[in-house]
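S.K.: Task: produce atomic coordinates for the following.
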Amino acid sequence: MKKYIKVNATFDCDGNLLPEYIYWDEDKKYPIDKITDIRYAASLKAGGAGIRYTCMILGKERFLFLEENRWFVDTREN
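M.R.: As a prediction, the model looks like this:
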């Protein structure tokens, strides 16, 4: 399932868009510790495609997607 989230991102001097923080449920802000990969890819869990950022957040690898002009993450369905 897709969860659209708020993201703080900046452009570096080479024009690359780099996310710095994600906001979960408006009141929880998490820094992105490291970006290990950036590529165009499909979300196999949630559907859709876009630029996939492989990020380290709180010591865990997470996929963050930029689909057109919106950010989303894959969430587990219960």
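S.K.: drop to CA atoms for contacts and neighbour counts, all remaining ones
M.R.: Will do.
S.K.: Three-state assignment for the spatially closest residue to residue 72 that is not a sequence neighbour, please.
M.R.: Distances taken as Cα to Cα, 6 or more residues apart in numbering put residue 4 closest to residue 72, at 4.2 Å, once the chain neighbours are dropped. Secondary structure, DSSP: H, G, I helix; E, B strand; the rest coil: residue 4 is strand.
S.K.: Proceed likewise with the subsequent sequence, for comparison:
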Amino acid sequence: MVKLDNSDKVYVPVVVSFSEEGEMRPRSIIWEDGQIFTIDRVLDVRPSPARKVGGQGDKYTVKINGKVSAIYFERSAALNGPVLGRWFVERNA
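M.R.: Below is the predicted model:
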């Protein structure tokens, strides 16, 4: 993984729901200290590299408390089983 600045890749628990069509919708993020941040709205979803910390995933541009932020879903390489992937954020060090 190549880091381009002083940021850290932080894996976080994310509460999600699934639509009838199978669309995954993040609802809230649980930070390292246990604080819960409710996602007000998903603004965009697209495959994208995490430029600050390295890695590839689906970038979810979200609005939390009126502030635009990004969370990434890193898909698992496993073709079966319960592990679909992990969520991470880019944290400035």
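S.K.: and the residue positioned nearest the centre of the first structure, how far is that from residue 3 of the first structure?
M.R.: Geometric centre of the first structure, nearest residue: residue 64, 2.1 Å, by Cα atoms, centre = their mean. Distance of residue 64 of the first structure to residue 3 of the first structure, given as Cα to Cα, to the nearest Å: 10 Å.
S.K.: any common contacting residues for these two?
M.R.: Residues touching both residue 64 of the first structure and residue 3 by Cα atoms under 8 Å, 6 or more residues apart in numbering: 72-74.
S.K.: Which ones among the residues you listed map onto strands?
M.R.: 72-74 (DSSP state E).
S.K.: Counting neighbours, which of these comes out on top?
M.R.: residue 72 (22 neighbours; other Cα atoms under 10 Å).
S.K.: What is the equivalent residue in the second structure for that one?
M.R.: Aligning on TM-score structural alignment places residue 72 of the first structure opposite residue 88 in the second structure.
S.K.: pretty sure that match contacts residue 70?
M.R.: No: Residue 88 of the second structure is beyond contact range of residue 70, at 9.2 Å (criterion: Cα atoms under 8 Å).
S.K.: picking that back up, from memory the residue nearest to the centre of the first structure sits against residue 57, does it?
M.R.: No: using Cα under 8 Å as the test, residue 64 of the first structure is too far from residue 57 to be in contact (10.4 Å).
S.K.: Counterpart of residue 51 of the second structure over in the first structure?
M.R.: By TM-score structural alignment, residue 51 of the second structure lines up with residue 44.
S.K.: measure that match to residue 50 of the first structure for me?
M.R.: Residue 44 of the first structure is 12 Å from residue 50 of the first structure, by Cα to Cα.
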